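Participant: pasting a predicted model and its sequence here:
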Amino acid sequence: MIRNMIYAILLGAGMAACLSQQENDEETQAETMQQEENLSPTGSTTEPAPIPEPASFVIEKGRAGDVAIGMPIDELRSNVPMGFAIRDTTLMLEEQQSTAYVLTPQDQDKGLLVEQQCEAECRVWRINVLSTDFKTPQGLGIGSKYGEVKEAYPIGTVALAEDNFVAVSEEAGMSFVLDDTQLPQDAQDRGRYNPGNIPANTLVKRIILY
């Protein structure tokens, strides 16, 4: 049962001359731009990129920002939070291809990886937090220490799941993927760990909401 539960939850001189030429080119370009602006009655029409709301980066039980477990995928795709972009990707689950969605703040390459389950309709199944910008109300996120996580949430299980060493908090609905590179890599030795003896300074490298 624990195995099923864990599964469910669970990238010098010549330079001076070049710099001098570059500075001259930049000055010339700046003068040209200024002249163009003086000729234009309205100036530049380029609008700044929208800034995401702070609430969009809050992780809590069942949701990460505006993305919630059980949300219809159609709703996810049609209501992309302000300042975010969404794109499709493909995952391999149980040797089968599955469509997932990457939601990132604009101009960033990491954010949320959203997995789906499709029955009558496709809905959000799991949310993988991949960006350090996302935090719990307690300020926990990627890069936090296991000891900090344990103080904030009860950890019921630690185990190897989908090739990840995870600490699971059923109460929080979160699975904390730990950086186990400093732990014994032998499966038998690693199996001796429990929620009480994981080194407190072990870092969190991903968070999965389920």
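Facilitator: Noted; the coordinates are in hand.
Participant: please count neighbours and contacts with C-alpha atoms only from this point.
Facilitator: Will do.
Participant: tell me the centre residue of this protein?
Facilitator: L130 (2.4 Å; Cα atoms, centre = their mean).
Participant: ok, it to Q29 distance?
Facilitator: 40 Å (Cα to Cα, to the nearest Å).
Participant: gap between stretch 160-169 and the chain center?
Facilitator: On the basis of Cα atoms, centre = their mean, to the nearest Å, stretch 160-169 sits 17 Å off its chain's mean C-alpha point.
Participant: here comes the other one, which I'd like you to weigh against the first:
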Amino acid sequence: MFRNILYAVLLGVSMAACLSQNDNETEGAEAPTLKDMPADADGAVEAPLLPEPANFVVEKGHVGDVRIGMPVEAMRQDVPMGMVIADTTLTQEGQQSTAYRLYPEGDAQGLLIEQTCAAEVCRVWRITVESPDYKTPKGIRVGSTYSEVQQAYPISSVTFEEGNLVAVAEDAGMSFILDTSQLEASKLSSFTAATLPPATLVESILVY
């Protein structure tokens, strides 16, 4: 009888050890490791492709390689490394039109590209910069203040149209759409280039 009891105890210990080992194996399988990530021929883990810095430069007539007036088909066929292009639909004055979003892989913001079409050829009409990753050669980006914009570019006018407060830098070929959340709604239509509060932030940049 004593032998039977001893056998039962040893069997219980053995089963507990097996269950513990199975639990450890399951936990280990759930945790990602470098072995699970894509690797090149030498076994090194592949880093994600990053767009070239030149793609984030905002200048008169273009943002990176996307230029005003270029054929849309050419733009779609020459997407920069590390970036994604996707179709979208805009509704303006009750009319729907096709536009395009160009952004770095893994990022939700980038460029909104509008087109104009004639004779069955569509061309880039204007570009809206929506991400702070893009900036002008003078350092202006989404999130810059109106004061910084004034120091970098002559502002020809400030207008309030279709719900947007816009500072126009005509010589630079850009308009700066401004954040109105901290401004009095009753004063939006009366602001001028001289009276707009200097701390007002840039919400997006329009290149045309």
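Facilitator: Looks like it arrived, so ask away. In this text the structure is predicted, and so the values were computed from the model without any measurement.
Participant: TM-score of the superposed pair?
Facilitator: After superposition, the two chains reach a TM-score (TM-score structural alignment, normalised by the length of structure 2) of 0.79; 181 aligned residues with a Cα RMSD of 2.6 Å.
Participant: if we can go back for a sec, quick check: the residue nearest to the centre of structure 1 touching R206?
Facilitator: Yes: the criterion here is Cα atoms under 8 Å, and L130 of structure 1 meets it with R206 at 5.8 Å.
Participant: ranges for the helices of structure 1?
Facilitator: Listed in chain order, the helices of structure 1 (DSSP state H) span 2-9, 13-39, 73-78, 146-152, 187-190.
Participant: want to throw these into CSV with mean neighbour count?
Facilitator: Below are the helices of structure 1 laid out as CSV (neighbours: other Cα atoms under 10 Å):
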stretch, mean neighbour count
helix 2-9, 14
helix 13-39, 11
helix 73-78, 15
helix 146-152, 17
helix 187-190, 11
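Participant: indicate which one of the ones you listed is closest to G111 of structure 1.
Facilitator: helix 73-78 (14.5 Å; Cα to Cα).
Participant: how deep is V84 of structure 2 tucked in, by neighbour count?
Facilitator: Residues lying near V84 of structure 2 (other Cα atoms under 10 Å) number 16.
Participant: thinking again about what came up before, do you know which of the helices of structure 1 lies nearest S175 of structure 1?
Facilitator: Between these, helix 2-9 lies closest to S175 of structure 1; by Cα to Cα that is 6.4 Å.
Participant: what is that closest one packed up against?
Facilitator: strand 157-161 (3 or more Cα pairs under 8 Å, 6 or more residues apart in numbering; DSSP states H and E).
Participant: 10 Å instead, please
Facilitator: Packed against helix 2-9 of structure 1, as judged by 3 or more Cα pairs under 10 Å, 6 or more residues apart in numbering; DSSP states H and E, are the following elements: strand 122-129, strand 157-161, strand 164-169, strand 174-178.
Participant: in TSV: those strands, plus distance to D74 of structure 1 and mean neighbour count.
Facilitator: Output for the helices and strands packed on helix 2-9 of structure 1, formatted as TSV (distance: least, Cα to Cα, whole Å; neighbours: other Cα atoms under 10 Å):
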stretch	distance to D74 of structure 1	mean neighbour count
strand 122-129	8	22
strand 157-161	30	19
strand 164-169	29	22
strand 174-178	24	25
